[in-house]
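[1] Predicted coordinates and the sequence they were generated for:
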Amino acid sequence: MRTVKPFLCASKHLAPLRWLSKPRNCSNAARASSGEKNKGVSDSFRRQVASGPRFQDFIKSPPVTLAVNCEHTDEHYLSEDLGLLGDARKVYFETYGCQMNVNDTEIAWAILQKKGYQRTADLKQADVVLLVTCSIREKAEQTIWNRLQQLTAMKKKRLKTNSPVKIGILGCMAERLKTELLEREKLVDVLAGPDAYRDLPRLLAAATAGGQQASNVLLSLEETYADIMPVQHASQGRSAFVSIMRGCDNMCSYCIVPFTRGRERSRPVSSILEEVRMLSEQGVKEVTLLGQNVNSYRDTSEVQFCGSERTKLSRGFSTVYRAKQGGLRFSDLLDLVSRIDPDMRIRFTSPHPKDFPDEVLQLIAERQNICKQIHLPAQSGSNQVLKAMRRGYTREAYLDLVDNIKQIIPDVSLSSDFISGFCGETDDDHQQTLSLIREVGFNVGFLFAYSMRKKTHAFHRLQDDVVPQVKQRRLEECISVFREEAERVNAAVVGSTQLVLVEGESKRSAEDLCGRTDGNMKVIFPKEDVAVQASASNTAPIRGGGYVLVKILSAGSQSLRGRALSHSSLISTPTPSCDGYKKLNLWRDPPTGLKQSRVFFLAHLSAA
C-alpha cells in the first residue's frame, strides 16, 4: 500500500487549513492552468482589500502612542483595588460553636483589619455583622436562624435612618445551607465558607456596591491560612488558640464536618512555630493546638519531611482510609512546640482515640508544660453503636487505651464526648454507655442527643428511629452519671496543692478569682494578696495571666474551691510524680519518630 504524506496548505482565499495528500499523475499543463486561475482570483482579492474599510474605520478614535517608562519600581504590577478597602467601616462578630470557630473569627478579622476595617463590640455601631456558625447539630443551626430574624428586623430599621448594615454568615453553616440562606427570605448579604475567608473583602465590596448577595463556599484541598497571623480580640495575654490543621478524613457516620470543612490538610510546622513563638513574646501563658482530628497532624510540605514511616495508630483501632505515610507527625510537632517556652502551657483538641501511639503519651508524661489532660471522645459504650457510627474501635479497645494512658500518665485527667439516642440504639446499648462512664471516671464531659445531618452516612444508610423523648431521657441519665463520677474524681484532689493559671475575676462574685489547673478543672479562690513565691514574706496581688499555687479545699462536679498560697510558675513547680512509669530523657533518648524533629528544631533555631 502506498504511503500518503499529509501537509498543511493555507489558501489565499482565507479558507481553513486543509489536509491534502501528495498529488499523483498531474500533468504540467494542468498545473499551469490551475496556477493562472489562482493568480486571477488573487489579483481580484487584493483590489477588494485595498479599496475596502481599514481597521481605523472600526474604532471611535485614532490610536494614542504611549510613552515608554523605563524607570524601575518596587511597586506591584497590580495596584491595590480601592474598591476592596474597608474605609474604616465597623465590623461586629458573633461566634458560635467550637474553638475552631473562635480561631476562624481571628483569621477573618486579621484579613479584614488589613483592608482597613475596624472592629466594634457594639452592635448598634456596626456597618457589617458577621456570624461565625456551627452545623454540628440542628439546635445550633436553629439558634442562627432565630438570630438572623432578629438581625433582619434591625436591618430594616437601619434602612429608615439611612445607615444600612450588611449581614454575613461565615463557617460551616454557610457551606451546608448555602441555598437556604440565600433564598429563604433573603436574610443574608454575604456567605463565606470555612475556606473562603480570604475572599471576604471582595464579597463585602460586591454586596455593598451592587446591593446584591455575594457568596463563596468552595472547599479547598490546600487552604490552611498558614501565612495569616490571627488577630486576637481582647486576649489580655492569657490563652490563645493555634490552628494546626483543617478538615477531617474519618467520615464517622453521624458527622457533618468532612462535608462542611473538607479533607484533612496540615499547616506547615514552620508557620505554627512562628505563631507560638510570637504568642510567647506577647506574654500568652497557654496555647491550645486546634484541629478537627488534631493528633492526625502530618506535615509533608517539605521534601526532607517526606519519609517512609506510616501512621502509628492506637492498638486495636482502625480507619476507613489508607494509612498515611511520611512527613512530620503530631508527636514531632508537640515536641517542637513544647520547647519554645517552658513556662507556657500546651493543650490540644480535638483528638481521635485512634491517634494516641505510645510516643505521644510518653512525650506528654515527660514534658512539664504539656498539660496532663487528654480529651478522649468515646461517643458510645456499645460495640453495636460504635460500629454503626464507624468509629473504628470497640469498647474493649477504648478501655485498653484508657488503661495504657493511665499507666504512662498516672495523674492524667480525662474528658470525653457522648451521643445519646443514635440510630438503632437500644436500652441495653444505653446501659453499656452508662457503665463505660462509670468505669473510666471522666472529670469533664460534652454530652448531646443525636441530631441527624444531611449528607452524612447515617442520613443515607441508617434510620433515625429513637424518638426524641427517649433521646432526652437517655441524655439526662448520662449527664447524671457523668456528674456523679466527676464529683468523685474531683474529690480525690481535695487537700492537694494545684498550679492554677489565673483567668480573671469570677463571673459569680467580684470577690473571687477563677483559673484552671493542669487538668483543665476550674478553680475558684478569694481575691487577695499572696506571697511572691513559696516561703517568701513579701506579698503581691494576683493578676490574670499569672500562675498561683492553690490549696484545694472542696470539690464539686464542675469546679473546685480553694485558697491561693503564693505566686509561682511552671518552671519553679515540681514535676508531679509518675509512679510505675520510667521517664525518658527526651534530649538524649527521644522516642521513635522524634529524632527527625530534633534535627529540624536545631536547624530552625540556627536559622532564626
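    Noted; the coordinates are in hand.

[2] rest of the way, CA atoms for contacts and neighbours
    Fine.

[3] right, and Ser266 touches Arg298 too?
    Yes: counting by C-alpha atoms under 8 Å, Ser266 touches Arg298, with 6.0 Å between them.

[4] ok, those two, which is more surrounded?
    Set side by side, Ser266 and Arg298 show more neighbours around Arg298, with 28 against 24, by other C-alpha atoms under 10 Å.

[5] Sketch out the helices for the stretch 301-450 of the chain, chain order is fine.
    Remark: helices of the stretch 301-450 of the chain, listed N- to C-terminal, are 330-340, 358-366, 383-389, 395-408, 427-440; assignment by DSSP state H, counting those that start in this stretch.

[6] ok now the last one, how far from the chain's centre?
    Using C-alpha atoms, centre = their mean, to the nearest Å, we find the averaged C-alpha position of helix 427-440 to lie 31 Å away from the chain's own average C-alpha position.

[7] Which residues does that helix contact?
    Helix 427-440 has contacts (C-alpha atoms under 8 Å, 6 or more residues apart in numbering) with 380-382, 384-385, 399, 402, 420, 474, 478, 481-482, 485.

[8] by contact count, what packs against the strand or helix carrying Arg598?
    Element membership for Arg598, per DSSP states H and E: helix 595-607. Other helices and strands packing on helix 595-607, by 3 or more C-alpha pairs under 8 Å, 6 or more residues apart in numbering; DSSP states H and E, are helix 330-340.

[9] Now do the buried residues in the helix it packs on.
    Of the residues in helix 330-340, Phe330, Ser331, Asp332, Leu333, Leu334, Asp335, Leu336, Val337, Ser338, Ile340 count as buried by neighbour count, 16 or more other C-alpha atoms under 10 Å.

[10] For the first one, give me its contacts.
    In this case it means Phe330. Contacts for Phe330 were tallied using C-alpha under 8 Å, 6+ apart; they are Val294, Asn295, Ser296, Tyr297, Arg298, Val360.

[11] Give me the distance between the closest residue to the fourth one other than its chain neighbours and Val294.
    Think Tyr297. Excluding its sequence neighbours, the residue lying closest to Tyr297 (C-alpha to C-alpha, 6 or more residues apart in numbering) is Phe330, at 5.0 Å. Distance check for Phe330 against Val294: by C-alpha to C-alpha, to the nearest Å, it reads 8 Å.

[12] In addition, the following structure is provided for comparison:
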Amino acid sequence: MIDAQDKPTSERAEKRLFIKTYGCQMNVYDSERMADVLRPLGYAPTDTPEDADFVILNTCHIREKAAEKVYSELGKLRMLKDEKASDGRGAMTIAVAGCVAQAEGEEIMRRQPAVDLVVGPQAYHQLPELLTRTARARGERIGADFAPNAKFDALAGEKIGARGVKGPTAFLTVQEGCDKFCTFCVVPYTRGAEWSRPAADILSEARELAARGVREVTLLGQNVNAYDGAGPDGAVWTLARLAYGLAEIEGLDRIRYTTSHPNDMGDDLIAAHAELDALMPYLHLPVQSGSDRLLRLMNRKHGRQKYFDLIDRVRAARPDMALSGDFIVGFPGETDRDFEDTLDLVRRVNYASAFSFIYSPRPGTPAATMGAQVEPHVASERLQALQTLLFEQQVAFNQSQAGKVLPVLFERKGRHGRQAIGRSPYLQSVYVEDADHLMGRIVPVRIERGQQNSLTGALVEESHSSFKPQASESMTPLRPQAASDRVASVRAR
C-alpha cells in the first residue's frame, strides 16, 4: 500500500477522481469505498470526467443494455483522453471496475485500448498498487479469485482511513455473492459464492458511521437475508441478530436491508420486524414471476403460494409493512397465462413500489440457451401492462399516507427557499417547507398529499417517540382471487 505521506502535498491536491456508478446499491457502496482507498493518495472527487486524472466506471452486468452503455461511455472517454493528451492537459487513467470487468475483462481490453485497468468487484482495494504499475505497463486485469475477506480486511486498514460519508444515511455491505443460481442471473459468476462479513467488523463500521452523524444504514447483500456471519460471541449470527446488535448503537436510529430472497426470510427476521422499532417497515422481496411454471424454469426454488404465505406472515408481524419487488417479463417460454399469473400476484400482494424489466439474455446463463424466446414486441407490451398496474399501486400507496404523521429523516435541501427533503419509514421522499435547519434529524411530519414518487408534508409541534401505525385497508392478508377478477391477458399480435 502506498502511504499518503510518500506524496508531496502540492502533488496530492492536484489529483482528481471521477467515478461513474451503474446498477445496484452495492455498486454505490463499492464506489464510495474506491474513493476511500484512493483518498490517501491525494485523489479528491470531481463531478465531471473532463476535470479528472483518474476515471473509474463501476459497472453492472445484470442486463445487456447496461454492459453496452459501458462500452459507449468508454468510447467517449477515449476521445477525451486523447484530447487531454494532445492539449497538454496531462494524462488520464481509465479503469473499468465491477461485474462487467469481472465477466468481460479480456473483451474490454480488446475492444477499448484506452482502458488502463480492469478490476473485478473483489479487488478494488488493490487500486493504489495497480496505479503505480500502470506507469510501467498498461492492461492489467485483477479480481478473478473471489476473495471478499481480503478486500474487507484491507478496507479496515488504518492507512485507508475512515469512510468519506456525507449526510445522515449510508450503505453498509454485510454479505456478498449468491448460491441460488437463478437461470437468468450472472451474479454467482461475477460476485462468487455467498460470503458474510464478521459481525464485529460490521458493528465497528456502523459505530464509525454513527459517530459521523449517520442516522440510518441500509445493509447490502446480493442475498442479504442469507447473512450468516461469525458473531463476536463465537456463534453464527443471522441478519436478525445483526439488526439487534446494530440497534444498540447510540445515534443509529434506522436500519434497512436489501436485496432479500424469499427462501432466506427466517422466522427470527420476521419477528424482529415486530419487535425492533429501528427496523424500517419496508421490505424489498423480489419474486420475478407469478407463474409457478416460470419460477421452476428460473430455478427460484419457491412457488407463488409460498410467497403469498410469507407475505401474510410478514404483514401479521408488521401490519404497516410496505412491499417492494422485482419482476421479469418475457422470460423464455412465457405464455399469456404465465403473464396473467404475474398480474394476479401483483394485484393480490399490492406493492408500494416495484422494479420491472424485460428479460435480457446474459451469456453463460442457462436461460440464454433456452428455446421459445419471447418476441420483443410481445415482451414490451407485457411490460407496459405490468408497469401500468404497478404505477397505480404506487400512487395509491403514496396517496394513502395523506393525513398521517410520519417520522421523517431530513437528508438534503430542496430547490426552493427553505425547503428540505427527507425520507419516510417507507423510503418515500418527503418535501417539507421551512425545514432546512433540520438536516440529520428525525422529526414528525404531517403528510398533506401523496404524488407519483413522493410525499408533501408540514412540520408538526408534538414529538413522537415511536412509530407503529395500524394496517391500512390496502394491507390485508392475501386471499384467493376469482378467475373472473383477473386482468385480461395481453395477446401477442
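    All right, it came through fine. Every value quoted in this text rests on a predicted model; they were computed, and no experiment measured them.

[13] Of the contacts of Phe330 of the first structure, which belong to helices?
    Judged by DSSP state H, the contacts of Phe330 of the first structure include Val360 as members of helices.

[14] Show me the two of the contacts of Phe330 of the first structure that sit farthest apart.
    Arg298 and Val360 (13.6 Å; C-alpha to C-alpha).

[15] Wait, Leu297 of the second structure touches Phe181, no?
    No: the pair Leu297 of the second structure / Phe181 is not scored as a contact, 11.5 Å apart, by C-alpha under 8 Å.

[16] Which one's more surrounded, the two?
    With other C-alpha under 10 Å as the criterion, Leu297 of the second structure and Phe181 differ in neighbour count, and Leu297 comes out ahead with 20 against 17.

[17] Counterpart of the more buried one over in the first structure?
    Using TM-score structural alignment, the equivalent of Leu297 of the second structure in the first structure is Ala388.

[18] State the distance from the nearest residue to its match once chain neighbours are set aside to Gly504 of the first structure.
    What sits nearest to Ala388 of the first structure in space, not counting adjacent residues and going by C-alpha to C-alpha, 6+ apart, is Ser253, at 7.1 Å. Distance from Ser253 of the first structure to Gly504 of the first structure, counting by C-alpha to C-alpha: 40 Å.

[19] Check the mean deviation of stretch 376-391 of the second structure from the first structure.
    Between stretch 376-391 of the second structure and the aligned residues of the first structure, the post-superposition mean distance stands at 0.9 Å (mean C-alpha distance after the TM-score superposition for the first structure).

[20] Which position in the second structure pairs with Asp104 of the first structure?
    Aligned partner of Asp104 of the first structure by TM-score structural alignment: Asp30.

[21] all helices of the second structure, in order?
    9-13, 25-38, 64-86, 99-111, 127-134, 148-155, 187-190, 199-211, 239-247, 267-275, 292-297, 304-317, 336-349, 376-399.

[22] Can you get me a residue count around Val28 of the second structure?
    One way to gauge burial is a neighbour count; for Val28 of the second structure, by other C-alpha under 10 Å, it gives 17.

[23] who are the neighbours in contact with it?
    Val28 of the second structure sits next to Thr21, Tyr22, Phe171 when contact means C-alpha under 8 Å, 6+ apart.

[24] swap the cut-off to 6 Å and go again
    If a contact means C-alpha atoms under 6 Å, 6 or more residues apart in numbering, then Val28 of the second structure has no contacts.

[25] which residues touch the residue lying closest to Phe446 of the first structure once chain neighbours are set aside?
    In this structure, Phe446 of the first structure finds its nearest non-sequential neighbour in Asp417, 4.8 Å apart by C-alpha to C-alpha, 6+ apart. Shown here is Asp417 of the first structure, whose contacts under the criterion C-alpha under 6 Å, 6+ apart are Pro377, Ala378, Gln379, Gly445, Phe446, Leu447.

[26] What lines up with the residue nearest to Ala388 of the first structure in the second structure?
    Under the alignment defined by TM-score structural alignment, Ser253 of the first structure corresponds to Thr183 in the second structure.

[27] ok, now which ones touch its match?
    Shown in contact with Thr183 of the second structure (C-alpha under 6 Å, 6+ apart): Met298, Thr365, Pro366, Ala367.

[28] which residue lines up with the third one in the first structure?
    In this case it means Pro366 of the second structure. Pro366 of the second structure is assigned His457 in the first structure as its aligned equivalent, the criterion being TM-score structural alignment.

[29] Distance of that match relative to Val467 of the first structure?
    Look at His457 of the first structure and Val467 of the first structure: by C-alpha to C-alpha, they are 20 Å apart.

[30] and these two? which has more neighbours close in?
    The neighbour comparison of His457 of the first structure against Val467 (other C-alpha under 10 Å) goes to His457, with 19 against 9.
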